[in-house]
Structure formats: structure tokens, C-alpha cells
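following is a predicted model, sequence given first.
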Amino acid sequence: MPHTKDTVKYIAVREINYHNGQLVEPHCHRRGQLIYAIVGVMEVVVGNKLWLVPPQRAVWIPPSVVHQMRARGAVELRTVYFSPDVVPHTFSAQPMLVSVSALLRELVLRSLESPTNQDPYDLKNRILALILDELGVLLREAEHSLPLELQLPQCQDRRLGKVCSAILEDPGCPRGLDEWAQLVGASKRTLARRFQSEFGMSFLAWRQQVRVAAASSRLDQGEPVTLVAGDLGYETPAAFSAMFRRVTGVTPSGYIAHSPAHKIEGLYASV
């Protein structure tokens, strides 16, 4: 890693705002990128993997990895670019969802301000060096966290694509495979085979994963379990909790207790 005095040459923080539904087409950067929204939810796609990224999370995109993004609601993005020369070999070579610590959030926000002290260049360098160090810690922690990415279809079957896109837009949609088959002009058996060949699981299992990803994003933002459960089509919070635990291994309350939002609230409450 370059000496701290040179960090400003290797790391840059940018502020970008997106309107609801705005799409950033597939692209890549020579630099690594941390995609972090302080407001709104960003949908990030790499290959056949999708992350729903609320303000308590961010996605690490290694250098030269093709990705695309879409805003869910108005999004205020704070993205950090890292030159390959400064990215440690210990950083993941694969895209990864990370929890945003209180320290990382404040460092990113502070780096966009214009210091008024007598030595702003040195201050900027120290802030950027700390961003790199803190991201390294969070990436190591993320290796042991719940995998919250969704698998997307890779085949060219437009019927399967229509079903998956509709469920991603409305995870709580109650339609079963029979109804979807009629809507997209396929047999139930054909769609069932497509889900197994594409995802290695049934339609119901894949839809549950979509619901868990959507629920996790909302729980991270502090929404009540009862509200999330109802919006996702569950008659009772208990039924939702049973599904959530079956897919993730933890209950919604257990997930919330370890969420970055809960940790940040606890930190400020103890000050």
C-alpha cells in the first residue's frame, strides 16, 4: 500500500444522485468501487447475482468487474473508487455485500467536505487511508455473514424471465406457478423444469429467497417485522418468521439484532 501521504492519488469519493428507476447500464472500472447509498435502495447486478442495497449496506466491486445498477426510489449515492495499486491482495476478488459501520459512514461523508484547516491535503489523505483500512475490516467480517444476494436467470427463455422480473418487482405477489404459467404462455411443468435447471431449486424456494432479500433490505432500515411480513404476503408474522429462519438460519429478530443499523443505534445510544 502507498504511504499515507499519497493516498489521495489512489482513492476518490464521488457524490451521485439518481431518480427512481434510473438504470446504469452494464459497465466496469479499472478501479475497485464501493457502492454506497446514504438514501434509498440501490439494486446492483453482477453477472447473474443481484443485491438490494439499503443505506446500512454497501457492495464492494473489485477492479474491472462488469456491473449494472438501478435506483429503487430516489437514491443519494456516495461511491468510493480505489486504484488497483492501492487495493490489498487480501481484499475479495469477488463482489461482496458489506455492512457499513458508523466509522465508515462518517469517513465517507467527511471526505466529501472541504476541510478549512491549514493542512487540508494531509487531512484528506488520512481520511482516505482510514476508509481503506476500515473497508478491509468490513470485508473480512462479510466473509462470515449471511449471503443475501439473489441468483438471476441466465437463459434466454423470455417466459422464465418475465416471471422472475415480476416477482423481483413485487416479492409479495401471491400468484402460484399455475397462474404464472397461464400468464406467460407456458405449462406449469415447463416452468417448474426451468426453475430447477436455472436455479437448482423449485419456484417456491426461489421466491422465498427473493422475499428474504427484500425483507432483509427493509429490516435493515428499521421497518417493523409485522409490516414487512404483511407486505410480502404472509398472514401472520409467525409464518413469515418461520420462512425467514428456514432460509437464513436465523429469525427476523435475530437478524435485526446483528444488523448494521442496530449496531449503529446501539453505539450512539451508549455515548
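Perfect, I can see it now. Note that the coordinates shown come from a computational prediction; the quantities given were computed from them, not determined experimentally.

for the rest of this, base every contact and every neighbour count on C-alpha atoms.
OK.

ranges for the strands of the stretch 101-250 of the chain?
Counting by DSSP state E, counting those that start in this stretch, one finds strands in the stretch 101-250 of the chain at the ranges 150-151.

where along it do the helices fall?
For the stretch 101-250 of the chain, helices defined by DSSP state H, counting those that start in this stretch occupy the ranges 102-111, 120-142, 158-169, 177-184, 188-199, 203-220, 225-231, 237-248.

return the most buried member of those helices.
helix 203-220 (a mean of 21; mean count of other Cα atoms under 10 Å).

how about residues contacting that one?
Identification of contacts with helix 203-220 by Cα atoms under 8 Å, 6 or more residues apart in numbering yields 51-54, 56, 148-150, 167-168, 171-172, 177, 192, 195-196, 199, 225, 228-229, 232, 243-244, 247, 252, 256, 259-261.

how far does that helix sit from the chain's center?
Relative to the chain's own centre, helix 203-220 is displaced by 13 Å; criterion: Cα atoms, centre = their mean, to the nearest Å.

next, the angle from it to helix 237-248.
Counting by axes from the mean of the first three to the mean of the last three Cα atoms, to 10 degrees, helix 203-220 lies at 110 degrees to helix 237-248.

let's bring in a second model and compare:
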Amino acid sequence: MPKPIPPTIRFVSPSKSVEALQAAAAPVAAFARELEYRDWLTAHSHERGQLLYAVDGVMQVRTSQGVWIVPPLRALWVPPNVAHAIRMLTRVSMRTLYIDPARAPALGARCRLLEVSVLLRELILALLQEPVDYAADSRGGHVGALILSELARAPAIPVEIPWPNDRRLVAICEAILEDPGRQFVLADWAGIAGASERTVIRLFPRETGLQFRHWVQQVHLSEALVRLSRGDPVGVVAQALGYKSQSAFSNMFRRALNEAPTRYLQREEKLRVAPGRPPSQ
């Protein structure tokens, strides 16, 4: 698993109260926690699957397989027993679920970034008001059942940053993650790792399954989702990510996600003002 340590980072241990939730009789258990910017939840895993969600704030989640950036209105499904570390890129109001995987087979055995509907968000908040040991025929039981129903139909977002093992590629990937809009050509990135361009081109598909430019595109998409979710105009996002024009960025976004960024931004704005949406920190 990647192990960069940014300055002023504060390592935080997973809450001990989460351990009790793994043995809950109910199929879905909810948990809330407030975390600060640069808090880092050290690598850990759970017996249950976890829906990592925050009503406010942005998280970076790392496993041995990849990195995901999780903004509000999105959630990351982490299957049971998958070790993951979580870095807070802002203050985060985490509202997460622990789910019996047998009751949610559609979520699968791989990490996936999911859309969170207004209904699902409100159901998560509602379950937090219920006791952990709620009965199946109680309000908590009905809310839990509705959560599983919503999750079964939640659209997956095809954005994932696969992670290499080769130390030279790791150095390049960390540098790009820290500054996605940096205007470097391949030779510049290769120089960071002390490798040749040829070596980088050869190793990236073997280590990540993606060509270098496609890997960078996944980073750009992840950053774009975060910026659009907070209301940044499309032109501002394109410029921040180093695109020569808004149309070049829009074409890349549309090809990858089958949706224009302007339409995506409009949907985000509607969701941000939906009833029950907490104000941004």
C-alpha cells in the first residue's frame, strides 16, 4: 500500500466502537465520526463491507490496488477484509455504513465509487437515529431494507486510480496526485523517478493496467469530480487541470463518463440545495 506521509499529518486510529458494529445482528449498521483536515486513518479492514460516505468533506482512500477520491454525494464501497487507509483532504463529516455482504451481493468484491441519491443520503442519516440492535420489523429495520434497495440500484462511477508497486512509478504517481494540474511532459515525470521515458511507458500498463496518459486521465477525472461537486465552473476546472481549452477538458470528461461536465455540474447544484443537505464546512 502506498505510504507517503505529508507534513503535519495526524495519524488517527479507527474507532474501537466500530468493532462492535461488525457483529451486529442487523444487516446494516451506521456510524458517524468527525475528522479534521490531514487526519489519516491508518490502514485497517472490517469483517463487514463498508460504504464510506461523508455528508461533507473530501476523502482519499487507498488500498493495495488503487486510490479513490471521494467527494460529497459519492460513496466508496469497500468489500469485507480489504485493508484501506483514509486521508482527509478537508474537514470530513463521515457517515458510514457497515453492511453484511450476504445482503448486498450486487455491490461486488471490488472497491467501487457509487452515486449517492438524495433518498440514500437521507436514509443513511435516518439510520443513525436508530439503535444498533433494531428489529427487522421496526423503523430501523425498514430504513435498513430501503438502504439495501437503493444501493442495489446505485450507479457506479468508472473512476479509479490503479496503483503501481514499482518504486519509480510510485514516485511519479504521488507527484501527480499532489499536483494534478502540473504542466509536465513525460520526460519531466520520468526524471522525478530517475527513469527513462521508455521505462515509464513500458512499466505503466504492466503495473496499473493503463497507459500513462490514461492513468493521468483518471487522476484528472477524480479531481474534476471534487471540484465540480463544490461548484467550481467548468472553465475553472479545465484551467486548474492544465487543459488548453474548456472544450478539450469537456471532450475528455464526456468520453470517460458519457456526460458533459456542464450537465454534471447542474445536477450537482440541484443536489447541493436539496432538502436535508447540510451546509458546507
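Arrived safely, thanks for sending. Just so we're clear, the structure is a prediction, and the values are computed from it rather than from any experiment.

TM between them?
TM-score for the superposed pair, counting by TM-score structural alignment, normalised by the length of structure 1: 0.80. Supporting figures: 251 aligned residues with a Cα RMSD of 2.9 Å.

one step back: out of the helices of the stretch 101-250 of structure 1, which is closest to residue 38 of structure 1?
helix 102-111 (8.4 Å; Cα to Cα).

how much does that closest one stray from structure 2?
When structure 2 is overlaid, helix 102-111 of structure 1 sits 2.0 Å from its aligned residues on average, using mean Cα distance after the TM-score superposition for structure 1.

okay, that helix sits on what stretch of structure 2?
Using TM-score structural alignment, helix 102-111 of structure 1 corresponds to residues 118-127 of structure 2.

now whichever residue in structure 2 pairs up with residue 218 of structure 1: how far from residue 126 of structure 2?
Under the alignment (TM-score structural alignment), residue 218 of structure 1 pairs with residue 227 in structure 2. In this view, residue 227 of structure 2 and residue 126 of structure 2 are 28 Å apart by Cα to Cα, to the nearest Å.

cool, and residue 212 of structure 2?
Taken as Cα to Cα, the span from residue 212 of structure 2 to residue 126 of structure 2 is 43 Å.

quick one: what helix or strand has residue 262 of structure 1 in it?
helix 260-269 (DSSP states H and E).

for the residue at minimal distance from the centre of structure 1, give me its contacts.
For structure 1, residue 53 is the residue whose C-alpha lies nearest the centre (Cα atoms, centre = their mean; 3.0 Å). Counting by Cα under 8 Å, 6+ apart, residue 53 of structure 1 makes contact with 36-37, 41-44, 59, 217.

again, only using 6 Å
41-42 (Cα atoms under 6 Å, 6 or more residues apart in numbering).

please pull up the equivalent of it in structure 2.
Residue 53 of structure 1 maps onto residue 70 in structure 2, by TM-score structural alignment.

that match and residue 114 of structure 2, how far apart?
From residue 70 of structure 2 across to residue 114 of structure 2, the span is 9 Å (Cα to Cα).

circling back to that earlier point, relative to residue 13 of structure 1, which of the helices of the stretch 101-250 of structure 1 is closest?
Closest to residue 13 of structure 1 of these is helix 102-111 (Cα to Cα; 7.0 Å).

quick one: the closest one to helix 120-142, angle?
Per the same axes, to 10 degrees, the angle that helix 102-111 of structure 1 makes with helix 120-142 is 150 degrees.

how far out from the middle of the chain is helix 102-111 of structure 1?
So, by Cα atoms, centre = their mean, the centroid of helix 102-111 of structure 1 is 18 Å from its chain's centroid.

now stretch 37-52 of structure 1
Relative to its chain's centre, stretch 37-52 of structure 1 lies at 5 Å (Cα atoms, centre = their mean).

contact partners of it?
Stretch 37-52 of structure 1 is touched from outside by 53-55, 67-78, 149-152, with contacts defined as Cα under 6 Å, 6+ apart.

just the buried ones from those?
53-55, 67-72, 74-78, 149-152 (16 or more other Cα atoms under 10 Å).

quick revisit: restricted to strands, list the contacts of stretch 37-52 of structure 1.
53, 67-78, 150-151 (DSSP state E).

which of the residues you listed sits closest to residue 183 of structure 1?
residue 151 (22.5 Å).

measure the corresponding residue of structure 2 for that closest one to residue 214 of structure 2 for me?
Aligned by TM-score structural alignment, residue 151 of structure 1 pairs with residue 162 of structure 2. From residue 162 of structure 2 over to residue 214 of structure 2 the distance is 11 Å, taken as Cα to Cα.

same thing with residue 66 of structure 2?
Separation of residue 66 of structure 2 from residue 214 of structure 2 (Cα to Cα): 14 Å.

and for residue 27 of structure 2?
38 Å.

and the aligned partner of residue 242 of structure 2 in structure 1, how far from residue 175 of structure 1?
Counting by TM-score structural alignment, residue 242 of structure 2 corresponds to residue 233 in structure 1. Look at residue 233 of structure 1 and residue 175 of structure 1: by Cα to Cα, they are 10 Å apart.

ok, residue 68 of structure 1 next?
Residue 68 of structure 1 sits 28 Å away from residue 175 of structure 1, going by Cα to Cα.

and residue 69 of structure 1, by the same measure?
From residue 69 of structure 1 to residue 175 of structure 1 the distance is 27 Å (Cα to Cα).

try residue 104 of structure 1
For residue 104 of structure 1 relative to residue 175 of structure 1 (Cα to Cα), the value is 41 Å.

what's the answer for residue 244 of structure 1, then?
Counting by Cα to Cα, the separation of residue 244 of structure 1 from residue 175 of structure 1 is 19 Å.

go on, residue 140 of structure 1?
39 Å.

same thing with residue 182 of structure 1?
For residue 182 of structure 1, the distance to residue 175 of structure 1 - Cα to Cα - is 11 Å.

between those two, what contacts are shared?
With contacts defined as Cα under 6 Å, 6+ apart, no residue is shared by residue 182 of structure 1 and residue 175.

pull the number of nearby residues for the aligned partner of residue 32 of structure 2 in structure 1.
Mapped onto structure 1 by TM-score structural alignment, residue 32 of structure 2 lines up with residue 15. Residues near residue 15 of structure 1, counting by other Cα atoms under 10 Å, number 13.

confirm residue 15 of structure 1 sits in a strand?
Yes. Residue 15 of structure 1: assigned to a strand according to DSSP: H, G, I helix; E, B strand; the rest coil.
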